[in-house]
Structure formats: structure tokens, C-alpha cells
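Enquirer: give me the fold of what follows.
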Amino acid sequence: MHLPTTRGRLAGAAALALAAALSLTACGSGSHAAAGPAVVSQQANNSPYQGTVLSKHFDKPDLTLSDTGGQPFDLRQRTAGRTTLLFFGYTSCPDVCPTTMGDIGVAMQKLPADQQKKIDVVFVSTDPQRDNPKVLRTWLDSFDKDFIGMTGDLDKVKAAAKSLGILVEDPVVNKDGSVTSSHGAQVLAFLPSDDKAHVLYLSNTDTATFAHDLPLLAKGVAA
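Expert: The predicted model follows:
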């Protein structure tokens, strides 16, 4: 289920239309999303990217969790100077998460091997109690064996997401035993030149858009 929350205030009719498109979303049946900070952005007319170019360039979160091998993974340190796509979600998500990761995975496979090696795709679990390293690795392997998974302290995850204007709520166990984890469904792309997020992709971004933009991101083309 995709539910809108607070959207950023942008001046002008065009900016207001963009703000409507940038409402936060959540995945999971029966979920609800509380109001949270929205990413304020503006599409540059001369941008080579098909994704939404951000007017505010967000710092990469200072986040250290366990990777899928059970070892500490320092996001800033391990992805420093590399193109990085960052997404928050959970493995039992019924809709947005597998669709988004699948689209990125298909687009990545279209790249030459040398360009694939320049991009880190990082998935941060919003349901760490169930997404242990083994579960996370198995799930990510269905999309791309090189995708990086991070799982651990949910408070750290929520703080990291908040620093990017992305809402993450505590998972809720439903009456039928299923789990709902409401979270913003944006993918943020960080450029290697300054390790800041320059481009945003919403949950309905298709494979073709990722396939168009990934070669540019791999080369570190300015947004």
C-alpha cells in the first residue's frame, strides 16, 4: 500500500506540482504513514538525469550496522568516493521493496562490468528483528549478489533515514502475524565527487529510468 505524507513547500506552480509527486510513501498491507520531513527538491531543466535532481545535497548518513556477513559496515567509510544508491526497506515487504530492488537489479545487469563495479547499491533494513544477516543476504541475492545489505539497531536506522528526509516507523505485527514496516520509498543516489545525494528516484521509477541514469552515475556526471 502506498500512502502519502507531508510534502515539502516549494515556491511556484511548477514546484508545487513537483512537491505533489514527492510525497513520502510506505509499503506493507494495512500500513499507515505518519507525517514526517519530506525531501525538498527541484528538477533541473538541463540535467542529463531522468531522476529528480535535488536542490539540497544530503550528506551520506553516519551509519554503522552489520552487513550480510555479520560484520560491522560503516556506510560512509566503506562507500567513500563511490557512486552509491541507498534504499530503506524490509525483506517481507509485499510491494515497493522487491519491485524497486528488482528494477535496479535489472538495470545494473545492463551495464558493462567495469561500470557495475563503480556503483554500490545499499539496502538498509527497517525490520532488523526479522531481517538478520542471513535472511537479508538470501533476499538480496535474488536481485543482485553484489547488493549490500545493512541491518541492526532500528533507532540508528530511523535517525539515518530522518537525516535524508525519509520517514521510518517501528514495525507493526498485524493480527494475522504479518509485519508492516512503514518507510519512505525513495532511492537516493550519492555521487563520488562529494559523497552527497544529488538525485532521487520515487517508488514508481521504472527500469528504463534506472538504465538511463546508472551509466551517468557510474561516471560521476554532475547533476
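
Enquirer: switch to C-alpha atoms for all contacts and neighbour counts from now on
Expert: Will do.

Enquirer: contacts for the helix or strand where Pro98 lies, please.
Expert: Taking DSSP states H and E as the criterion, Pro98 maps to helix 96-109. By CA atoms under 8 Å, 6 or more residues apart in numbering, the surrounding residues in contact with helix 96-109 are 26-27, 89-91, 116, 143-144, 185, 203-208, 210-211, 214.

Enquirer: what residues of that helix count as buried?
Expert: The neighbour-count check on helix 96-109 (16 or more other CA atoms under 10 Å) flags 96-108 as buried.

Enquirer: please give the structure of this sequence too, so both can be compared:
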Amino acid sequence: MRKTSVFAAAFAAAAALTLSACGGGDGGSEPAAADSATAHKAATVLERPFDKPDLVLKDTKGEKYDLIEETKGRPTLLYFGYTNCPDACPFTMSNIDIAMRKLPEAERKELRVVFVTSDPQHDSPEKLGEWLKAQNPAFIGLTGDFDTIQAGARSVGIYLDKPKKQKDGTWISSHGTQVLAFLPKDDKAHVLYSKDATAEDYRKDLPEIAKGRTP
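Expert: This next block holds a predicted model:
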């Protein structure tokens, strides 16, 4: 895996702020990376890991889901995105799915992949469930109040802005495109993957993450 070490908490937070305005048209441009030293790297190993966001939301069945409690002691991948995203979101989830299917069954059952919508106004539990089922039925989808979701994302350095309606009637959600990998040993995010991470990157790393080790 291509990875880079972070030597200060401020630098780790800055690395996490790369974002993408998923969608099309004029609002679909992608801002530059927060720090050029981390650009085009598959992953960043965090020397000061992030705590898991304190998020209590609804899952795809409309039931309460406490992220900290439900994923406690389990290897967890966390991503913020939305179902109408035409690029980063489906590609990222597809790459994770491909890699996850290569894991031994026991490790695959332990791994939690959590997708939190950045557009709860349009991503109902039902819609989110249908979209994720097409990606991987084991993926967990969460939705709820936008301000709560935004605060949770910011707590791990992920940018999230309120979705905006375009002139053509479509909605664009600007959000960070990173995947955070939490290890079961302390439930902290030790690795941050950029949108450039491939299925092969995840395939190589997931066995280590599933065992609670930093790749």
C-alpha cells in the first residue's frame, strides 16, 4: 500500500479535508488537495488517530443505530457520501466491495462498512437501502439530521456542506471523499484512504485491518 505518515495533528486534519463536489455541471469541480504532500496517495497512516464519531442515526430499516456501540471492537470502514453521486461514491464503495469479497468468511463477517449519507433530505432509509444493496448487502447505511451528520464528519476532519440545488434541478452534495479505517483494538481511525485508493489497495490492506493491525 502506498502510504504516508503524518507528523502532527494539524497536518492530519488538513490531509482529511480534501473534498469533492459530487455531481455534474458547474458545481462539480473538485477543490485542490489541502496539502500537496498527501495528494495522489492511496492512504495516510495517522500518528494521532481520530476517535469514532458519536453518531446516533437511522439505519436502512429506519431503526436507531449508535455508531460507537454497534461497531465497538470491530474493524470498521466509514465513508460519507450520497446515493445520487455520479462518481466518487459508487466507485469507492465498489472498490471496497471487491476487496471485501476476497476476505476469509470469518474476517468478512467481522468487518463493518458504514456509509453515512451527506444528503439526508433525499436519501431516505429505503432509498439508501436499495442503493447499498446493489453495492453490497452487508454494507450499513445511515441517515438522519444533517447538522448531526455534519458535526460527526467534522469530528474526524471530513468536510461536509449542505446539498445545493442546481439550475437544472439536480442536487449536488459537496463532501470529503476519504474512507476512515477504524481498528478494533481501540476503535480509533488509524488509516485514511483517499479517493485514489483502488480495489487492489483495499485488498492488500483489509486483511491487516480485519486483524486489528495498521497496514
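
Enquirer: circling back: filter the contacts of helix 96-109 of the first structure to the buried ones?
Expert: Neighbour counting over these (16+ other CA under 10 Å) leaves 26-27, 89-91, 116, 143-144, 185, 203, 205-207, 210-211, 214 as the buried ones.

Enquirer: so what corresponds to Phe88 of the first structure in the second structure?
Expert: Alignment of Phe88 of the first structure against the second structure is given by TM-score structural alignment, with Phe80 as its counterpart.

Enquirer: nearest residue to that match other than its sequence neighbours?
Expert: Closest residue to Phe80 of the second structure apart from its sequence neighbours, by CA to CA, 6 or more residues apart in numbering: Val116 at 4.8 Å.

Enquirer: ok, now Arg108 of the second structure?
Expert: Take Arg108 of the second structure and drop its neighbours on the chain: the residue closest to it by CA to CA, 6+ apart is Met100, 6.4 Å away.

Enquirer: and Gly27 of the second structure, how far is that from Leu19 of the second structure?
Expert: For Gly27 of the second structure, the distance to Leu19 of the second structure (CA to CA, to the nearest Å) stands at 13 Å.

Enquirer: one step back: mean deviation, the helix holding Pro98 of the first structure versus the second structure?
Expert: Superposing on the second structure places helix 96-109 of the first structure at an average distance of 0.4 Å from its equivalents, by mean CA distance after the TM-score superposition for the first structure.

Enquirer: center of the second structure - which residue?
Expert: In the second structure, the centroid-proximal residue (CA atoms, centre = their mean) is Tyr79; its distance is 1.3 Å.

Enquirer: in what helix or strand does that residue lie?
Expert: Going by DSSP H and E, Tyr79 of the second structure is part of strand 76-81.

Enquirer: who's in contact with that strand?
Expert: Against strand 76-81 of the second structure from outside (CA under 8 Å, 6+ apart): 89, 111-119, 153, 173, 175-184.

Enquirer: now with 6 Å?
Expert: The set of residues that contact strand 76-81 of the second structure without belonging to it, under CA atoms under 6 Å, 6 or more residues apart in numbering, is 89, 111-118, 179-182.

Enquirer: orientation of it relative to helix 88-100 in degrees?
Expert: Counting by axes from the mean of the first three to the mean of the last three CA atoms, to 10 degrees, strand 76-81 of the second structure lies at 160 degrees to helix 88-100.

Enquirer: how far apart are strand 76-81 of the second structure and its match in the first structure?
Expert: Average distance between strand 76-81 of the second structure and its aligned residues in the first structure, after superposition and using mean CA distance after the TM-score superposition for the first structure, equals 0.2 Å.

Enquirer: which residues touch Ser125 of the first structure?
Expert: When the contact criterion is CA under 6 Å, 6+ apart, the partners of Ser125 of the first structure are Phe88, Gly89, Tyr90, Thr151.
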